[in-house]
Every structure is written in structure tokens, then in C-alpha cells.
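J.: no sequence on this one, just coordinates:
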């Protein structure tokens, strides 16, 4: 394997290319192992850097899946043993977790210990598939794909972290955050491949008294909207808005928005992009693909503010 400093430099250079990938229906994955032969992947857009395992210090009260915390550039970063957290049967022990993957998502920084870091690959989104349906909501896979004949399991690190920390899936909204009493019934289409994100968004919409349709990737959403249109119904009449993640298998949120705007039967839909990815490039891409708004995950009150503003607008138009 290449020298770690060189690898980190190359990694950051590749991350800087994300604006060229975004909206081109390709996903950049950092590949790693947790022990054994199985390859795992995580969206490069969530990765800040990769380091040789640094010294760790203990913090009181952390769940047992946390190995401690690391001092990364003057910042205390909690460090999760990822193999232990997902129950990987071939996970490396403490001595085998040689690398720290530092990530940023949902407005926080989190470290993950892995046994080995392989490379970064760019995969066409049509080659990234939803995980097999095992009849269990607790799976931590968000997608599967292949690279050079090897199966890659793409992990939903948001769900891993939320389950271990027992993060609240909901937040109680203030009473004033409500629709007018005479508002008509409204529906919202939610598109997100993360189980945790879908639950969080649904909690907000349930409190607002809004009907919800949940789908797990952009292609599903586009096909659903086209079916609604083909059935003679205006999708913009059925759905007050579409809330879509950006990074998803089969079709990303940028491409979904572009396809919605290109189709005359769908172009009237209001699209809010909602993502755990950090970076100012999102705002530029939102404008470029024609989305109406962008909200970074996860602030339930900020999401509710955007949703409520749109729903009140729809209610006012209906009353007029």
C-alpha cells in the first residue's frame, strides 16, 4: 500500500474533484476492509482524511463500540470501531485496526477505525444497486456494487452511528409550527436511501400533519412520478413538494432533479434537496440543476421551517 501521507494527499485531491462528479450520476467510493476479504465502501464526499491509527484517549460514557477519541488537528474526534459496530464476523481486533477514516456528515465529525484502506473508485450510479431485501430494517447496507469482480458493500454510516448512540429519530416541534386549520390535505414525496434519514424526515412531516410517500432512490422516485403522470394525474398536484437526498444508488438527487425539470409533466414539482454532505458546492449545484431549495442534514427545525414555508404557500394558493 502507498505511503499514508501520499494516500491522504491523493484522497483530498480526489475529493476536490467532486464538483465534476456531482450531477453526472457517478459515485466516488472510498474502499476499505474491516478484516477478512470483504470490501466495504463509503461515499468519498463524507471523508475528510485518512490517517494511520493515532493514539486514542478514553472518554467517559461512550458506548462500548467506541474505541475512544483522537486528537485530529487540535480537535477531539470520537472514534468508532466500525467492524465491531456492524458486527462484522471477520472484523480485525484492536491490533488489526490500522487506519482512521475521518468523516464529516450531518454537521459533525466522526472517526471510524478500519483494518485497511484500499483506494478510491468512481462507479456509475446505474451499477450501484439497493441491498438485498433480508426482511430486516436494521441492515447497515445502503447499496451494493462490484469493482474488478469484487463485491463492495456500501455502508450507511449514518444508521450505524445513530443506532449505537441511540440518537433520537425525532424532535418535538413548537406548537406555532403548524399549518392553517383550513389547509387542504397535502402529500410529500421523500426520497432517501438512509433508513435513519427517512425516519427523521417522516417524524417532522407527521407532526405537521402531512401525508408521506417514502422511496429509497432517485430512479424509483422518477419512475413513480412518471407513472402518476401517465395515469392522468399532475404529480405537482399530488405532491406539495419532493424532499430528496443527493447521494443515492441508482440515481442521485442532482440527476433526479434534472430529469424532473426536463420533463414537461413533472417540471412544476417543488424540489428540496436534503443531504448529509458538507461543502459550499451544494448551493451551486442546487441552482445548476434547478432545485428550489437546499437544507443540510440534520436539523429538524430547519427542515420543518423550509417544509412549512412551502406548505403554507400551497395552502394559500389553494385558498385563493
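T.: Good, I have the coordinates. A quick note: this is a predicted structure, and the numbers were derived from the prediction, not measured.

J.: from now on I want contacts and neighbour counts done on CA atoms only, so please keep to that.
T.: Fine.

J.: got the buried residues for the longest helix along the chain?
T.: Assignment by DSSP state H gives helix 300-319 as the longest helix of the chain. In terms of neighbour count (16 or more other CA atoms under 10 Å), helix 300-319 has its buried residues at 300, 303, 304, 307, 308, 310, 311, 312, 314, 315.

J.: ditto for stretch 65-85
T.: Taking 16+ other CA under 10 Å as the neighbour-count basis, stretch 65-85 is seen to contain the buried residues 65-70, 76-85.

J.: could you do stretch 260-278 as well?
T.: 260-261, 265-267, 269-278.

J.: take those residues and keep only those in strands.
T.: 271, 272, 273, 274, 275 (DSSP state E).

J.: contacts for stretch 251-270?
T.: Applying CA atoms under 8 Å, 6 or more residues apart in numbering, the set of residues contacting stretch 251-270 from outside is 22-25, 125-126, 217-219, 221-222, 225-226, 229, 234-236, 239-242, 244-247, 271, 273, 285-286, 289-292.

J.: how far does it stretch from start to finish?
T.: With CA to CA, to the nearest Å as the measure, the ends of stretch 251-270 fall 18 Å from one another.

J.: on that earlier part again, nearest to residue 181 among the buried residues of stretch 260-278?
T.: Of all the buried residues of stretch 260-278, the one with the least separation from residue 181 (CA to CA) is residue 270, at 22.6 Å.

J.: can you tell me the helix or strand for residue 179?
T.: No secondary structure element spans residue 179, as it lies outside all helices and strands (assigned by DSSP states H and E).

J.: spatially nearest residue to it (excluding sequence neighbours)?
T.: For residue 179, the nearest residue in space outside its immediate sequence neighbours is residue 312; the separation is 6.4 Å by CA to CA, 6 or more residues apart in numbering.

J.: pretty sure that neighbour contacts residue 182?
T.: No. The pair residue 312 / residue 182 is not scored as a contact, 10.7 Å apart, by CA atoms under 8 Å.

J.: quick revisit: the ones in strands among the buried residues of stretch 260-278 into a markdown table, with extra columns for distance to residue 203?
T.: As requested, these are exported to a markdown table (distance: CA to CA, whole Å):
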| residue | distance to residue 203 |
| --- | --- |
| 271 | 19 |
| 272 | 17 |
| 273 | 17 |
| 274 | 15 |
| 275 | 17 |
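
J.: run the chain-centre distance for the longest helix of the chain.
T.: On the basis of CA atoms, centre = their mean, to the nearest Å, the separation between the geometric centre of helix 300-319 and that of its chain is 23 Å.

J.: kindly report the same for stretch 174-189.
T.: On the basis of CA atoms, centre = their mean, the separation between the geometric centre of stretch 174-189 and that of its chain is 26 Å.

J.: list the buried ones in it?
T.: Applying a neighbour-count criterion of 16+ other CA under 10 Å, the buried positions in stretch 174-189 are 179, 186, 187, 188, 189.

J.: presented hereafter is structure B, for comparison with structure A:
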């Protein structure tokens, strides 16, 4: 199963072209699911698991893999279904999200498909707010559901979401009270996390689910005679999103003479050495791996300091 993943160098060629690769898997039924290959470190047969006391039931145990101890979560149970049985016959997808490594137990892993982000769509409106989908697509006439892994992780192992008092005190609230921060992310959980940080700093927020929606919002501001640069403190955008990814969204801003000066922070759970090069390529101002409230707040404070001419007083 190790051969199911191509070399990282091959996959990075897709970045910035509004394309991605999905690793398809199943949870024991006919429904197919997908996960961005960039978040996958390894795929292997389920190794022996050691139980841990007082564990969340979604965590089936921990595995010792390549010198590290990794929690293994039951993907089917995490999304509200019965736990997987006969786990020794299952597979584990080792992933890296939010600066940590974890494994997701699935029934079977199928193959990798090359997709365009334009073919990845938000979940149907009728899916309800409590679903675990971040997007859907179609492969060979069959629906593929892309699970909101960040929602699973927030429920199983919540991250701190509060900003430290000293970071809040560094914020120049009076300079931002009339400005909004545009938050662009397809994950409901991620949007709420970022919004909470912004509100702690006294910033108002505008939320959009993907790059296409965000670009439309900005174009509407222009058509109303508003200047987004003066209306918005900055833009915080995820990278992997349906319809239009964060790299393409940023490149679109930089190509528009009336939007090119917007301050853009790419904020994503994607990991990899390619990120810094891609940030420079598309013209983003900053990059931050999810999710650390103090670090995000400090980047916003840096932007405020730039606008007030007090940049030297704020440490990065």
C-alpha cells in the first residue's frame, strides 16, 4: 500500500494550478470518500494497537510507527456510524493536520485521482449543519464525499482557541474597529476558530466558504464604489477549498489592479516544504500553519502595527 502515494515532487506540480489529488477510500459500504493527498504521509495495513486509559471512544488505540506513537481514530465512528469491525483487516491513513500526526482507520483504500478544484463543490444545502462533509465531487459517475477532518479533530481532541491576554493587549483596537477581516475557509470549524480570534482583538469579520465566494464578495464591494483595501484590515484564507483554492484566489487578487494591495495571510493545515515557495509565487503576504490562536493574533497585530507605523514595537 505504500506505493499508492507518488513522490512529493510530482504532486507539488499541481499546486497553484487549482488542482489536487484525492486519495479515495471507503468505510465499509458503497459510498466513496476522499482526502487530499497532500495531507497524507503514509497508508498501511492497520498495525497492532495499544489501548490508552480514558480515551475518547473514537480513538481505537495508539500505534508505534517509525519511532513515534500515533493515535488511531475510527473514521466511521467519528462521523456518527458504527465502529469498524475486524480492524486488523482495515487500513490506516497517516495524516498531518494542524502540526500533529494522526491516523484514520478506514475499511479500504482504493486509488488516487487527479482533480480540478473547480469540480469540488460545497455540500448540498440539504445536508444540514451537523454533517461531516467539507465538500463533494464526482468520480466516474459516483459521488465522492470529502470529510471535514478538522471538525473530527476539534471534537476528539480540541485545540486551545483563546488568545493570551498579553497578545490582546498588544492589539491597537481603535485602529481596526471600523475594519473587517475577510475569513475564507471551507471548514465551518476553522471559520469559527479564526472568527473567535479576530473578535478577541476587536475586529469585525466577514466569512466566505471558498475563494470563488470571496472574490465575488470583493467584486461586489468594488461595484458599490467601496475600496476593499480601506474597508478590510486583511484577508485570512485557507489553501484547499472547493471551487477555487487559496493559491488561485490569491493570484486572482494580485492580477486585479483594484485588489492587488490587499494583505493576504494563507492559513492552512497543509504541510510541506513547498508552501513557502508557493506563497511567494502567488504573492501572499504571509503563511501560517493552523491552528494556534496566539500566533494568528500576533500576525494580525503585525498588520495593525504596519498600518499605524509602529511595526518595530511588535515582535513576530
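T.: On my side now, so go ahead. These numbers were taken from a predicted model, which means no experiment stands behind them.

J.: which of the buried residues of stretch 260-278 of the first structure sit farthest apart?
T.: When these are compared pair by pair using CA to CA, the maximum separation belongs to 265 and 278, at 32.1 Å.

J.: so stretch 138-152 of the second structure matches what in the first structure?
T.: Following TM-score structural alignment, the aligned partner range for stretch 138-152 of the second structure in the first structure is 146-160.

J.: could you do stretch 222-229 of the second structure as well?
T.: Using TM-score structural alignment, stretch 222-229 of the second structure pairs with 229-236 in the first structure.

J.: one more: stretch 36-44 of the second structure?
T.: Aligned using TM-score structural alignment, stretch 36-44 of the second structure spans residues 43-51 in the first structure.

J.: got the contact list for the matching stretch?
T.: Contacts to stretch 43-51 of the first structure, defined as CA under 8 Å, 6+ apart, come from residues 4-5, 7-8, 11-12, 15, 18, 27-30, 99-105, 120, 247, 276-278.

J.: about what we covered before: buried stuff in the match of stretch 138-152 of the second structure?
T.: Judged by neighbour count (16+ other CA under 10 Å), stretch 146-160 of the first structure contains these buried residues: 152, 153, 154, 155, 156, 157, 158, 159, 160.

J.: now tabulate the residues you listed in JSON lines and tack on distance to residue 194 of the first structure and secondary structure.
T.: As requested, those are exported to JSON lines (distance: CA to CA, whole Å; DSSP: H, G, I helix; E, B strand; the rest coil):
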{"residue": "152", "distance to residue 194 of the first structure": "17", "secondary structure": "strand"}
{"residue": "153", "distance to residue 194 of the first structure": "14", "secondary structure": "strand"}
{"residue": "154", "distance to residue 194 of the first structure": "11", "secondary structure": "strand"}
{"residue": "155", "distance to residue 194 of the first structure": "10", "secondary structure": "strand"}
{"residue": "156", "distance to residue 194 of the first structure": "6", "secondary structure": "coil"}
{"residue": "157", "distance to residue 194 of the first structure": "9", "secondary structure": "helix"}
{"residue": "158", "distance to residue 194 of the first structure": "7", "secondary structure": "helix"}
{"residue": "159", "distance to residue 194 of the first structure": "7", "secondary structure": "helix"}
{"residue": "160", "distance to residue 194 of the first structure": "10", "secondary structure": "helix"}
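
J.: ranges for the strands of the stretch 101-250 of the first structure?
T.: Counting by DSSP state E, counting those that start in this stretch, the stretch 101-250 of the first structure forms strands over residues 108-114, 116-124, 141-147, 150-155, 187-191, 211-215, 239-244, given from the N-terminal end onward.

J.: JSON lines for those strands, including distance to residue 296 of the first structure?
T.: Formatted as JSON lines, the strands of the stretch 101-250 of the first structure follow (distance: least, CA to CA, whole Å):
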{"stretch": "strand 108-114", "distance to residue 296 of the first structure": "11"}
{"stretch": "strand 116-124", "distance to residue 296 of the first structure": "24"}
{"stretch": "strand 141-147", "distance to residue 296 of the first structure": "19"}
{"stretch": "strand 150-155", "distance to residue 296 of the first structure": "20"}
{"stretch": "strand 187-191", "distance to residue 296 of the first structure": "15"}
{"stretch": "strand 211-215", "distance to residue 296 of the first structure": "19"}
{"stretch": "strand 239-244", "distance to residue 296 of the first structure": "11"}
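
J.: could you check the ones you listed and tell me which one is nearest residue 58 of the first structure?
T.: Using CA to CA as the criterion, the shortest distance between residue 58 of the first structure and the strands of the stretch 101-250 of the first structure is 14.0 Å, found for strand 108-114.

J.: what's the average distance for the closest one when superposed on the second structure?
T.: Aligned to the second structure and superposed, strand 108-114 of the first structure gives a mean residue distance of 0.3 Å (mean CA distance after the TM-score superposition for the first structure).

J.: in the second structure, what range does that strand match?
T.: The alignment of strand 108-114 of the first structure onto the second structure (TM-score structural alignment) covers residues 100-106.

J.: and the matching stretch, what's buried?
T.: Along stretch 100-106 of the second structure, these residues count as buried under the neighbour rule (16+ other CA under 10 Å): 101, 102, 103, 104, 105, 106.

J.: end-to-end on the match of stretch 222-229 of the second structure?
T.: Distance across stretch 229-236 of the first structure, first residue to last, is 9 Å (CA to CA).

J.: so the equivalent of residue 202 of the first structure over in the second structure versus residue 45 of the second structure, what's the distance?
T.: Residue 202 of the first structure is assigned residue 195 in the second structure as its aligned equivalent, the criterion being TM-score structural alignment. Residue 195 of the second structure sits 39 Å away from residue 45 of the second structure, going by CA to CA.

J.: same question for residue 78 of the second structure.
T.: Residue 78 of the second structure is 19 Å from residue 45 of the second structure, by CA to CA.

J.: residue 291 of the second structure now?
T.: Between residue 291 of the second structure and residue 45 of the second structure the distance is 30 Å, computed by CA to CA.
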